[in-house]
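*Asks:* 3D, please:
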Amino acid sequence: MRALVLGLMLATTACSLTSRLDLPPPPVAAAYPVALDGEAVPEWRAMFGDPRLQRLIALALNENRDLRIAALNAEGARAQIGIQRAQSLPNVNLDAGYTRQRQPSGVAGAGVGVTPGENTGITFGQVTAQAALTSFEIDLFGRLRAQNAAASERYLASREGQRAVRLAVIGAVADAYLAERLADEQLRLTRATLADWQDSLRLTQQRHAAGQSGGMDLAQAEGQVRQAEADLAQRQREHMQASHALVLAVGYPMLTDLPEPIDLMGQPIRTALAADTPSDLLIRRPDIMQAEHELRAANADVGAARAAFFPRLSLTGAFGFASLALQSLFQSANQSWSFSPALSVPIFRGGELKASLDLSRVRTSIAIATYEKAIQTAFREVADGLAARATFTAQLDAQKAAVAQAKRRLALTRLSHRAGVTSRLELLDAQRTLYAAQQALLSARHGELTSATALYRALGGGA
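*Replies:* Predicted coordinates for the structure are as follows:
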């Protein structure tokens, strides 16, 4: 018992060969190229106000397989901590046994005055019971503590990885939903445009039959309708594919009781998000926090590799009782014990220890580069999001004005065409211009919303 207490005292006063880790300075500018005022990053339900989108995100957070895998990885890392910590504690086993044996008299009586042949043999039984301490290592140089620290940091990294996957799932569902909304509205616009152009074709056919227009006008009207029919087939395909992508992002078949969707132009997604300084990303972005914990784990591995060069002291002991009869087993005269300290000093390992240390140092350098890369990537994503926010408002205003102008032009061109002032070709051009302007407006609005979602993720989200 005194030896065990002494061993525990040595373990608590042991030194550590893990050097202190100083994180490298962020390899980015101190401020973003574009600075905008706005609201703080909200929780995801406040960010995405569409009730249909909220239902889909909530469903994905329960059903998405990537998120399940990340959660299981975190649980596995936590279990690994328990395995690693157990190596720092003594293993105590309680053993009990009974042995029955027979020895020839010539063997059993050798040296005690028993002559071979006087008896045929000796039969006896033995009962044992003992508590054994098996190979408890005294962590003199912090090898086990370094391994414990590495396991703990990797668990924290897996937790941050789970947060990163959760944020990515939210963003992926939002992006897939917006893509599905865009495809749906482009499909509706194409159908309405096709119907309008079919009406125009029927009017042209009537005028051609009455001899009021030539074959060129009829051919142009028919070509325009056929192109719209081709666009309709393309939009139908894109809408089906966008719907499939949304189901995959959610990880569950589409529900039938979802709220009615909101059009892109009326989507209540917050676009006025603001960023403070790049240093805020170091504590908000889960992928940066994950890279930091991986770096700390790699640094702890270097400490464990250094400690492997030094001697290891281990203790093995047992205390128990042994008796020929069970009823007298626990008498004081039948006590037995053993105590076996062992010292292991590495002399020659063929370069294995040095190679392990070199490998740990290389992995630490890789972890540093990964950490710095995560910061640079985050800086770029936030800068891109702020740049998008600064320009999309002007683009949308200009595109809305272009749509309004195209509508006015088409109305005037129709009046002029009916009066015989303008040609059929000019009417076709006005129709195509309006159609293209409306499609561009939908694309611009979709781009504004997806850039807001990307900025939300880049700022760390509210996950």
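*Asks:* can we go C-alpha only for contacts and neighbour counts from here?
*Replies:* OK.
*Asks:* now the helices for the stretch 301-450 of the chain?
*Replies:* 352-418, 424-458 (DSSP state H, counting those that start in this stretch).
*Asks:* buried set for the shortest one?
*Replies:* Looking back up the chat, that one is helix 424-458. By neighbour count, with 16 or more other CA atoms under 10 Å as the criterion, the buried positions of helix 424-458 are 424, 427-428, 430-435, 437-458.
*Asks:* run this one through as well so I can compare:
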Amino acid sequence: MKHIVKPTLLAALIAGVLSACSMAPRYHQPQVEMAETFPRAAASDQQTGSVAAANLGWQDYFADERLKQIISLALTNNRDLRVAALNVEAVRAQYVIQRADRLPALAATGNGGRSRVAQDLSAMRDATGQQTSYIAESYNVGLGVTSFELDLFGRVKSLSDAALNQYFQQKQVRDSTQISLIASVAKAYFDECIAQAQMDLSSRVLMSREESKRLIDLQFKSGVISQVEVDVAEAQIETARADYAAAKQARDQAHNALTLLVGKPLPDDLPAAAPLSQQFVNAELPVGLPSTILYQRPDVRAAEFALKSANASIGAARAAFFPRISLIGGIGSGSNDIGHLFNGPNRTWSFTPQITLPIFTWGQNKGNLDLATARKNIAVAQYEQTVQAAFRDVADALVARDSLKKQYEAKLRGEQAQTNRYKLTQLRYKHGIASSLEQLDAERDSYAAQQVLLRTQQTLLENRADIYKALGGGLNQQTVAPAANTTVTTTTTTTTTTVQ
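*Replies:* Purely as a prediction, here's the structure:
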């Protein structure tokens, strides 16, 4: 028995050492050419102690309690996010299946039978030498390895590594979906709020113009003004009505978009919306960081895991050129008497090694290797494209932020000037100094300035959501403190994850 065990253990040890080999190319993260810092980063962004967007919880970034509750509902019920999470589970199951090939598959078997052998077919004879029938019994039990490939050239390991990286990739896709969902919910909510504000503005202007129209009608009947002033006042009333209808349409469509993103009708007990000027906590995101923080964005990490998976597939394609050794074996016991089934002399065993050596595959293995190499090159290009697109997302959002701030401040001053002009013109009109046309013209310009200011404010709010998304914010509900003494580099470390 000792002579049997020692060679077996030695063979298992050698197989384990050889199975650690891999023919996959050594992975190197591609270096993408881009600026070291983001353009147009404000001086305030360089402040120390600021929380990076990826660590800033969305509960601490958005200030409107109504919006926070809507985001929470969307994270629970949104179908796109649910599908992304289920895809993670599906890919995880595929990895578990692929990983199982690296270990021997053990199976227990057992069978038994009784049969009557006919007299003419029997080899048993009685005392007189005549053939006689009898009852035949047979019982067998065993435990064996159905098929186990000695992974001498890393084919199975490469396939397992490829499946593992696909699992990591899908997890990052799920995280990217969540980030996009939060930004989409916020922008749809801002659209609804702005549309409601435009409805309120149009309603106030409509009431004011209808009141002015009644005064103009009285003046027209008295012969003080001409039909021109009456027609201008009527046209402005219809313009306000059309603007109200358009704003109502925009609000209803934004509400429908929110309902779709949330995945169910919005509850009636949500808190009231906060003013447009109080939608965010008064803190700018720290964008004056090295551009290498983009490597932590989920979409960039997903592209890198896809590249790692393609790299591992090359190892499997290379290993296909070499022999494959499979082992089949088992131990058990057999007897024609169930009572003696487990007696020592009735033990059985079998050992069936098999080797397959490719000789003529008519270019199949070469084609598979070329295909795996091409897919890796595609993955490299896609990874570089993803990084460059991420950099542009942040750069565009920063350029827009600086410009929109200046636009909003300028249009706010312009709106205030138009409002003051309208108030002064009303006073002049009441004292008979200004004509009705001057009063209508001042009111029209003030109304237009308020509409433009609302649209600019809407774009500015959406830009804040875009910056948060572009910098990878939205994965954490509450703010997470960054790890101490952590520097962001372009080197990706190997992640060890246990998948049950």
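*Asks:* hang on, the earlier thing: could I get the helices of the stretch 301-450 of the first structure as a markdown table with distance to S323 of the first structure?
*Replies:* Converted to a markdown table, these look like this (distance: least, CA to CA, whole Å):
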| stretch | distance to S323 of the first structure |
| --- | --- |
| helix 352-418 | 47 |
| helix 424-458 | 71 |
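*Asks:* show me where the second structure has strands.
*Replies:* Assigned strands in the second structure, in chain order: 106-117, 134-150, 324-335, 347-356 (criterion: DSSP state E).
*Asks:* onto which residues of the first structure does the shortest one map?
*Replies:* Residues 335-344 of the first structure are where strand 347-356 of the second structure aligns, with TM-score structural alignment as the criterion.
*Asks:* same deal with stretch 307-318 of the second structure?
*Replies:* Matched against the first structure by TM-score structural alignment, stretch 307-318 of the second structure falls on residues 295-306.
*Asks:* cool, and stretch 67-84 of the second structure?
*Replies:* Counterpart in the first structure of stretch 67-84 of the second structure, with TM-score structural alignment as the criterion, is residues 53-70.
*Asks:* name the residues that touch the matching stretch?
*Replies:* Stretch 53-70 of the first structure is contacted by residues 45, 48, 158, 161-162, 165-166, 169-170, 173-174, 177, 249-252, 258 when judged by CA atoms under 8 Å, 6 or more residues apart in numbering.
*Asks:* can you say which of those are buried?
*Replies:* When the contacts of stretch 53-70 of the first structure are checked for burial by 16+ other CA under 10 Å, the buried set is 45, 48, 158, 161-162, 165-166, 169-170, 173-174, 177, 249-252.
*Asks:* from the residues you listed, pick the one nearest Y98 of the first structure.
*Replies:* Here the nearest of these to Y98 of the first structure, counting by CA to CA, is S158; it sits at 48.5 Å.
*Asks:* spatially, what comes nearest to the residue nearest the centre of the first structure if we skip its sequence neighbours?
*Replies:* Among the residues of the first structure, the smallest C-alpha distance to the mean C-alpha position (CA atoms, centre = their mean) belongs to V165, namely 3.0 Å. Leaving out its chain neighbours, the residue that sits closest to V165 of the first structure by CA to CA, 6 or more residues apart in numbering is L67, at 5.9 Å.
*Asks:* tally of neighbours for the one you found?
*Replies:* Look at L67 of the first structure: counted by other CA atoms under 10 Å, it has 22 neighbours.
*Asks:* gap between the aligned residue in the first structure for S333 of the second structure and Q126 of the first structure?
*Replies:* Under the alignment (TM-score structural alignment), S333 of the second structure maps onto F321 of the first structure. Counting by CA to CA, to the nearest Å, the separation of F321 of the first structure from Q126 of the first structure is 10 Å.
*Asks:* more crowded one of these two?
*Replies:* Per other CA under 10 Å, whichever of F321 of the first structure and Q126 has more neighbours is F321, with 20 against 15.
*Asks:* my read: that one touches T128, true?
*Replies:* Yes - using CA atoms under 8 Å, F321 of the first structure is in contact with T128, at 5.6 Å.
*Asks:* any shared contact partners between the two?
*Replies:* Jointly contacting F321 of the first structure and T128 under the rule CA under 8 Å, 6+ apart are L329.
*Asks:* and W349 of the second structure, how many residues sit next to it?
*Replies:* The local packing of W349 of the second structure (other CA under 10 Å) involves 12 other residues.
*Asks:* what about it, distance to L143 of the second structure?
*Replies:* Taken as CA to CA, the spacing of W349 of the second structure relative to L143 of the second structure amounts to 9 Å.
*Asks:* just L121 of the second structure next, same as before
*Replies:* As judged by CA to CA, L121 of the second structure and L143 of the second structure stand 33 Å apart.
*Asks:* give me the more crowded residue out of these two.
*Replies:* More neighbours sit around L143 than around the other of L121 of the second structure and L143, counting by other CA under 10 Å; the figures are 16 against 10.
*Asks:* the more buried one matches what in the first structure?
*Replies:* Residue-level alignment of L143 of the second structure against the first structure, with TM-score structural alignment as criterion, gives A131.
*Asks:* what are the boundaries of the helices in the stretch 101-250 of the second structure?
*Replies:* Assignment of helices within the stretch 101-250 of the second structure using DSSP H, counting those that start in this stretch yields the ranges 155-221, 227-262.
*Asks:* in the shortest one, what's buried?
*Replies:* Within helix 227-262 of the second structure, the residues that count as buried by 16+ other CA under 10 Å are 229-230, 233-234, 236-237, 240-241, 243-244, 246-248, 250-262.
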